[in-house]
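Colleague: just to be clear, the model below is a prediction. Sequence and coordinates:
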Amino acid sequence: MKTETFTLHSNSNATLTTYLLGASPEMPNASVRPAVLIFPGGAYRFCSDREAEPVAMAFLSQGYHAFVLRYSLNEHAAFPRPLQDAEAALERIRTNAGAWGVIPDKVAVCGFSAGGHLAAALGTIGRIRPNALILAYPLILDDLADLLPAPIPSLEQKVDAQTPPTFLFTTADDALVPVRHSLEFVSALERAGVPFEVHIFQEGAHGLSLAKPHTSSGLKQMVNRDVARWIDLCIAWLENRFGGFASDRELPATMATPEATCYSVDVPLEMCWSNPECRQLILSYLPGIDQSPNFNLALRVSLRTINAHTQALDEIALHELDQKLRAIPLEP
């Protein structure tokens, strides 16, 4: 994983942190990936660590690249400055999509509480917009402005047909941001014809993050088994929107048939390895193959299968090795 933090545009108060999964020839179906840009909550006064890196790790574990935006706060929180931070972050991701292995039209934004307000603002009034919205107990209306350092736009009237498909979850008894914030936004999505999925859990405190012990700050109120299901529900929804990682290839033939009459790259490696001449030939093409920590497992499959994962040999070299192995007399 590659992690790096950038300062956005001329605003030294906003930073973007990357969490990029590495590419591997063993995973050719994930050479490029969708991404999730995360906006932590904190009433535009701070960015909660509980809603930042742990959430990024949850999406990373499902194969998504992740990014965390720490946007303008406190005396810098007056709109449109936080929105400009969000626009700059999304623009940076799409501009660097090639270098970062991101699919540029599969970038979701995930916001919590005030971060949910910022995500919803990006999805409704942003100069550029994400491809999906994930809103966690979001602040939507401007009726809680007294709790914030600066006025905010009320977003229920800003939803239009260009607002991205939205996944939203909250709790019915949220004592800080009432559920009507979410209901007003969902009603606006319905009027605009925007696809959405909503989960309103019966109970749960505000600010649950992943609702699991490691994001609870040690508080029992911040652990909720029912609400903790939101991340799995969200991943399933994202896969329906973006599509999953392709997994429709067949394994190459790995085992020798009983009637195999020669050494080749298509018989189990252990069959060739038992012959000193074959072993020396294989090492001349694949030096150090026997030093791999997984060599005992590799012995069970064919060289063709091994090469399909490692790409150590091009097709010409693999064909040469195959022909030379076939020329070695098969030991009884």
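Modeller: Arrived safely, thanks for sending.

Colleague: for the rest of this, base every contact and every neighbour count on C-alpha atoms.
Modeller: Fine.

Colleague: which parts of the stretch 1-150 of the chain are strands?
Modeller: Using DSSP state E, counting those that start in this stretch, the strands assigned to the stretch 1-150 of the chain run over residues 2-7, 15-20, 33-39, 65-70, 102-112, 132-136.

Colleague: second one coming, line it up with the first:
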Amino acid sequence: MRLFPCFLGHSRLLFLAALLLKLAQPALGQQQPSPRDTSFTTYSAYTKAKKQDPTISIARPAAPPSVRAQTNIPYCTQGTHALQLDVFYPKPKRRQLRPAVLLIHGGGWRSGDRSQHVPLAQQLAGKGYVAVTAEYRLSTEAPYPAAVQDLKAALRWMRAHARTYGIDTARLAVWGFSAGGQLAALIGTTNGNPLYETGCYPTHSSSVQAIVDVDGILAFIHPESGEGDDRKNTSAATYWFGSPKTVHPELWQQASALTHVSAQTPPILFINSGVDRMHAGRDDLRRQLTQFGIYSEVHQFPEAPHPFPLFNPWFAPTLQYTVEFLDKVLKPR
């Protein structure tokens, strides 16, 4: 008789434990936040690069006093993820519209952060541009083509809010580094492509009038490309596409800017390090641009490591090349 109350108490404890465990579990089908990959940061890249060149330093120039900023602005919600962007802009002048630039961070499509290009955005704003740094879904959360769709939505957001920031909607550029450079080139060569035109602000255009690709690959399946070599470790691109290039090569071709070059492709600036595989397909793409009569230019730092735009002494010339190119192709003569 004494055993029954003890058994009953034990049963209650088991029931309560099971109930608490069930309540702690997510509802069926509920999307949980993806763990953030922090393998690529400005500091980690600096620590690695400094071993080869002890003279480098992280570029942190003072923001021009005339520059204003609005940060952490939600621009589009995908599932439960409210994607955010930051806007850096000159003090507005009445009736003056300015060209704008969307800046895209790198990190192998699975790491990195939009804050890495805040210094560049501030300096571009000081030169008369509206500069936007935007996050996008990484491969830990969603595979290709989610990142492209997100960033095109950011461009549509820029046009939808053009009056607030004094943006000239006919003069938008996209700038990207590494994986961001690949995305910038793909975005600019697929103006109006319905595959990527999904998401927020559907009544606005995501087209751009200029591209700046900083060490971003132009062709995944190419003799110069190192992406997709999974012999030692799964490559960043394989993670992004969700399968090796031998399984779905059509996706790897589709995501290559070289595949989409046409007479409608905007002018492109290439700024490159000495790591040749980071601009695979560039020369082939430039030859196509020349055939269409489209302007392009290349600047290269043969001694520079891949993350060079984050560091001195390369930050200042990268900014200079960017501004000179954008002034040439976007600003009225």
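Modeller: Noted; the coordinates are in hand. Since the model is a prediction, treat every value here as computed from it, not as a measurement.

Colleague: returning to that earlier point: select, out of the strands of the stretch 1-150 of the first structure, the one closest to residue 181 of the first structure.
Modeller: Residue 181 of the first structure sits nearest to strand 132-136 of all the strands of the stretch 1-150 of the first structure, at 11.2 Å, using Cα to Cα.

Colleague: about what we covered before: closest to residue 244 of the first structure out of the strands of the stretch 1-150 of the first structure?
Modeller: Taking the strands of the stretch 1-150 of the first structure one by one with Cα to Cα, strand 33-39 is closest: 9.4 Å.

Colleague: go through stretch 2-10 of the first structure and flag the buried ones.
Modeller: residue 8 (16 or more other Cα atoms under 10 Å).

Colleague: nope, stretch 88-102 of the first structure is what I meant
Modeller: With burial defined by 16+ other Cα under 10 Å, the residues of stretch 88-102 of the first structure counted as buried are 88-91, 93-94, 97, 100-102.

Colleague: include distance to residue 307 of the first structure when you put those into CSV, please.
Modeller: Shown next, in CSV, are the buried residues of stretch 88-102 of the first structure (distance: Cα to Cα, whole Å):
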residue, distance to residue 307 of the first structure
88, 42
89, 39
90, 38
91, 38
93, 33
94, 33
97, 29
100, 26
101, 23
102, 26
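
Colleague: matching residues in the second structure for stretch 316-329 of the first structure?
Modeller: Alignment of stretch 316-329 of the first structure against the second structure: no match, by TM-score structural alignment.

Colleague: er, stretch 277-288 of the first structure I mean
Modeller: The aligned range for stretch 277-288 of the first structure is empty, by TM-score structural alignment.

Colleague: follow-up on the earlier one: CSV for the strands of the stretch 1-150 of the first structure, including distance to residue 121 of the first structure?
Modeller: Shown next, in CSV, are the strands of the stretch 1-150 of the first structure (distance: least, Cα to Cα, whole Å):
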stretch, distance to residue 121 of the first structure
strand 2-7, 21
strand 15-20, 18
strand 33-39, 12
strand 65-70, 14
strand 102-112, 10
strand 132-136, 10
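
Colleague: residues contacting residue 271 of the second structure?
Modeller: 212-215, 298-301, 318 (Cα atoms under 8 Å, 6 or more residues apart in numbering).

Colleague: preserved in the first structure, out of those?
Modeller: Retained in the first structure by both residues aligned by TM-score structural alignment, their matches' Cα atoms under 8 Å are the following of the contacts of residue 271 of the second structure: 213-215, 298-301, 318.

Colleague: whichever of these end up buried, select them in PyMOL.
Modeller: To isolate the buried members of those in PyMOL, using 16+ other Cα under 10 Å:
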select buried, resi 213+214+215+301+318
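
Colleague: and of the kept ones among the contacts of residue 271 of the second structure, the nearest to residue 89 of the second structure?
Modeller: Using Cα to Cα, those come closest to residue 89 of the second structure at residue 318, 19.4 Å.

Colleague: what does the closest one align to in the first structure?
Modeller: Residue 318 of the second structure maps onto residue 230 in the first structure, by TM-score structural alignment.
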